[in-house]
Every structure is written in C-alpha cells, then in structure tokens.
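K.L.:
Next come a sequence and a model predicted from it.
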Amino acid sequence: MIDFSSSPPAKPAHGAASLSVILIVRNGERFIAEALASVFLSRLQPAEIIVVDGDSSDRTIAIAETFPGVRVWRQTTRGIANAYNEGIAQASGDYLAFISHDDCWLPGKLDRQVAFLESHPETDAVLCQVEHFLDDGIACPPGFRPELLGVARPAWIMEALLARRQLFARLGGFDPAFAVSEDSDWFARAIDDGVQLVVLPETLVRKRVYGGNATLTGSQTNPLLLKALRSSIQRKRQGVQP
C-alpha cells in the first residue's frame, strides 16, 4: 500500500507551482490528444501532467510526449485504482486534478476550482457539473441512460475533482479491490470522514460516451457500487474512520 503521508517528490522548476494533473490510460491513442489539449484551456497551467500508462501497445505514449509538461509513468501494478495511487504518489503538487484520456475539460476549469480552494481554506476538495456527450457516429451504448446526454449534472467522479494533496494523506488512496467504481468507494470514505467538499454550479467537464467507458457500461459497476455502499454503512455502524 502506498503511503501518501510521506514527503511528495520535489516540485518541478517549471510551470505554475503546486498543481499536478494525473491522467491514467491504456491504449488511448484515439482520444488522448484532445484530453491533454483541454488541460491547457485554463490560464493557470499545471506544473506537471503525469500520464500513468498501463502498458499501452499503441501510440499513446508517443502522442502524450508531444505535450509540454508531460511526464510518463509506466504503471508497475495493475488496475485503475492502483494507477491512481501510483499517479498520486508521483505527483508533487499541492493541488491534484484528474482527467481521463477520453474526456475533456472546458475552458477555465483549473482557474475556477483552484481559485475556490484558495479563497475557501476550510474546503478540502471541489467538484463541478459534468455533461455527457455521445462520440461522433456512435449509438447510445446498452447500459447507459440516454436522458443523461447533453444535460449538466453534479458528478462525483475523478474527472470533476480537484483536491488538496493532503486529503489523500488523510484518507488514503483507492482500494484495488474495486476493478471499477473505485472513486465511488473513495468518495464514500471522504463523506464518512467529514471531508469538506463543494460542488460548483459550473459545467467544467464533458464526458464522452462511446461504449468503451468501463465505469459507465461495465457489468461490474452496479455490484461494486453496492459494495461501496455496504462498506460505508458498516463504517457508520462501527464508528470506524477510513
């Protein structure tokens, strides 16, 4: 298990101090350029973008390395939860933000979220509204509710999150027992621990729907969401902190 309470890596000398962006990916050459380009649509630029690569066999790494500030970290473990944990351990920023290779941030996302945290020191993390959209030429995949398309909704997902680094030292990382829905378990632990988390009214993330979204259409999602809920109920009953 990674110890997030240890000292972070030395901060990069370039870019805006104290902001790291983490992108986890495996074989994402189709969309990763668009995702990385959207990171730069804020006035505030990250000090580093850590691309955690899960053994891609396509051009993912080559494309990522064409963007400034990108550092590729080759994942040493397996799974989405472990990929996030490795990325967080590598990050040097005081603020951490997360983006998927197949999604996009809207202009000003980093500006708005960092400004909120800096003006609200009592807040540990901030989320935003998210709009789902269908990829070009793709029919709505089975298992996805079409009424969610094109509508801004508050989203408790990693792509919408910007958090203070110390929050991960406080809560720990993501549970590898969750093949998907690892973020739902983490957010449940955050709520149970009394984390101060605010959802902004602005739509700052567009989430692509195309049939390849494991967390949107995967068969394991609902059982693992129930597992996260049961774990939360058990913590409350036992009075155990995460």
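P.N.:
Received the coordinates, thanks. Just so it is clear, the structure is predicted and the values come from calculations on it, not from any experiment.
K.L.:
Please count neighbours and contacts with C-alpha atoms only from this point.
P.N.:
Noted.
K.L.:
what's the spacing between the helix or strand harbouring Lys236 and its chain's center?
P.N.:
Using DSSP states H and E, the element containing Lys236 is helix 221-238. Taking Cα atoms, centre = their mean, to the nearest Å, the mean C-alpha location of helix 221-238 is offset from the chain mean by 21 Å.
K.L.:
also this one, for the comparison:
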Amino acid sequence: MRLGRTAERRRRRSVRSRRPGTRPPSTRPCCTSSPICRTCCSSTRSTTSATRAGPTRRLRASPAVRTVTGPLVSVIVPVHNGARFLAAALDSVAAQDYGSMEIVVVDDGSSDNSAEIAASYRVRLLQQPNRGVAEARNAGVAESSGELLAFLDQDDLWLERKVSRQVAALEADPTLGFVLTRMDILLEPGTPRPEWLPEQMRWQDSRGTVPSALMVRREAFERVGGFDPGYRLTCDADWLARAKDAGVRWSAVDEILVRYRIHGGNEIYDRDAVLREVLAVVGASLRRQRSVIGTGGA
C-alpha cells in the first residue's frame, strides 16, 4: 500500500510541474532532415485502394549534406519482389548531395515485403497489379511532378553526386534532352558471370545505357513517349533508340556514378529472349529511319 501511495504522489508532482497547455515529449521520429527519411510523412497510393504504411525503420546510410539545389528531380523506382536490395537502393538516393528531389516507388505486384520497405521511407508509394517494369516506370512518371526525371532500378546503386552532376550537365546545355553517365558493374559474390559480360568489364567502367544511368527532361520524355511494355527485357534500349531516331540531343557525364548490380536474379540471364528483343528494337529503329528518308524528313 505504501508503494502505491508513493507512485501516486510522484505522478501528481509530474503533472503539476508540467506547464499548462503542454504535452509530453513525442517519441515519433521526424523525417524533415532527409528527403526520404522515416515515413511519418510518406504517402501510399494504390490503383485500387489505399494501404497503410508499414512500420518505420532507420536508414542505414546517414543522409548527405545537401549543398546543391536546382530544378525538381523526380526519382522513379519500379520494384517487383525487390526486398533483398531495395533498401540499399533507396539509401543511395538518401545519400545524394542534391536537395530538390521527390521519390516515387511503384510496387508492381510484389509478393514479398517490398512495399513495406518502401513505405518506411519518405517516398510516394504506388501499388498496382504486376504489369511489368515498363508500365511501372510510366505510372511513376505520370504520378510525378519534377521537371527532370531519373530512374533507379531496385537492385542498382547511385554514387552521391549522380543527381547533381547530371543536373549540372542539363543546366549547362539547354539543348540536351537527356544525360547518361558512366557505370561500373557490381557482380554479387557467388554469382556466375553472364555470357555476354566480358571478363574485363567486371571492374572496368562503361557508358551506362541502363535506366539507372538516365536523367531526362520531362518534355523530352513526353516527346519520345513512355517505355513500351511490349519489350519485357529491353524497354530501356527501345526508348533510347526512339529518342535517337527522334533527334533528341544527349550527352554523358564522364564519371562513374552508377553501380549496376548483377545478382543471378536479373532477367538478363535469359540470353535468347534478350537477343530476340534487341533484334526487334534494331529492326524497329531501321524501319523508322527508312520511313523518315522515304518521306524526305530530316
């Protein structure tokens, strides 16, 4: 009985010592210091219904000091069963030194906890039935509002100056429609090397023609059109071919700013399917060029 009375007296003293109109300190984490920090302010949308965000989680990488600002960059991250690498990809966005970004994650019908991982970051999360990566990217673009668009696949990584260096290149030359960057290849331990990947490319850099290396002006993207869902494996190569055929000017930042991860689960291991689609992309490009020549176009 004495212990109970003592606890009650302590509680009353605590209440009396608190100033009127104040509340106890909140333990809820604040995400205002990071563009994609904990999701006390994340939003989740679905093509069918809204879903609740999952439990918040701590970023493994501390957000960078953002000393560079400029036009808004919309970062589109399509994901399908990408729980294994998604957090690392989003952390690499958090580590950017560029401050004007919005992140749109499109969960393309994942059966793992990809959506829960995405919802633990300060991102806009869209959820849709599995329709393929092309439609997922297009949905993300439609939901975004940035003047510039950047794409990051669920298993790739950005180096911290990737966004700022590409923005600087586009700002320096207003005639450019899009900018690529150099990349290196991150071959996961124990992963067999794809037949198409030369041994020396395991450590040498190359010009990135993958979506994770692309930044494009929205007006140029709309001029070319979205990613074609008819190409399951090479919709990115098809988009670049169409951009070239449309006369969109481009450049590449001569710096390694992307890490392209190969881990055994990539669809690029289906060599025959990739080859068929590449031939289809080349054939479509040749037909477009012949059409322009035949009509006397420039």
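P.N.:
Noted; the coordinates are in hand. Just so it is clear, the model here is predicted, and its values are computed rather than measured.
K.L.:
Could you list every helix and strand in contact with the helix holding Lys236 of structure 1?
P.N.:
Contact analysis of helix 221-238 of structure 1 by 3 or more Cα pairs under 8 Å, 6 or more residues apart in numbering; DSSP states H and E lists helix 182-192 as its packing neighbours.
K.L.:
mean deviation of the helix it packs on from structure 2?
P.N.:
Mean deviation of helix 182-192 of structure 1 relative to structure 2 after superposition (mean Cα distance after the TM-score superposition for structure 1): 0.6 Å.
K.L.:
can you name the residues of structure 2 that whatever helix or strand comes next after that helix overlays?
P.N.:
Later in the chain than helix 182-192 of structure 1, the nearest helix or strand by DSSP H and E is strand 197-209. The counterpart of strand 197-209 of structure 1 in structure 2, counting by TM-score structural alignment, spans residues 250-262.
K.L.:
gap between that stretch and the chain center?
P.N.:
Between the centre of stretch 250-262 of structure 2 and the centre of its chain there are 14 Å (Cα atoms, centre = their mean).
K.L.:
What is the mean deviation of it from its aligned residues in structure 1?
P.N.:
Once fitted to structure 1, stretch 250-262 of structure 2 is off its aligned match by 0.6 Å on average (mean Cα distance after the TM-score superposition for structure 1).
K.L.:
leaving aside the residues next to it on the chain, what's closest to the most centrally placed residue in structure 1?
P.N.:
Centroid-nearest residue in structure 1: Met158, 2.8 Å away (criterion: Cα atoms, centre = their mean). In space, and not counting its chain neighbours, Met158 of structure 1 is closest to Phe98: 5.8 Å by Cα to Cα, 6 or more residues apart in numbering.
K.L.:
List the contacts of that neighbour.
P.N.:
Going by Cα atoms under 8 Å, 6 or more residues apart in numbering, Phe98 of structure 1 touches 21-23, 158-162.
K.L.:
What of His14 of structure 1?
P.N.:
Residues near His14 of structure 1 by Cα under 8 Å, 6+ apart: Ala47.
K.L.:
Where does it sit: helix, strand or coil?
P.N.:
With DSSP: H, G, I helix; E, B strand; the rest coil as the basis, His14 of structure 1 sits in coil.
K.L.:
Arg71 of structure 1 too?
P.N.:
Recorded secondary structure, Arg71 of structure 1: strand (three-state DSSP).
K.L.:
Tell me the residue in structure 2 aligned with it.
P.N.:
Checking TM-score structural alignment: Arg71 of structure 1 goes with Arg124.
K.L.:
do the same with Ser57 of structure 1
P.N.:
Taking TM-score structural alignment, Ser57 of structure 1 has Ser111 as its aligned residue in structure 2.
K.L.:
related to what we said a few turns ago, whereabouts in structure 2 does the helix holding Lys236 of structure 1 align?
P.N.:
Going by TM-score structural alignment, helix 221-238 of structure 1 sits over residues 274-291 in structure 2.
K.L.:
which stretches of structure 1 form helices?
P.N.:
Here structure 1 has its helices, by DSSP state H, at 32-39, 60-64, 80-90, 109-119, 166-171, 182-192, 214-217, 221-238.
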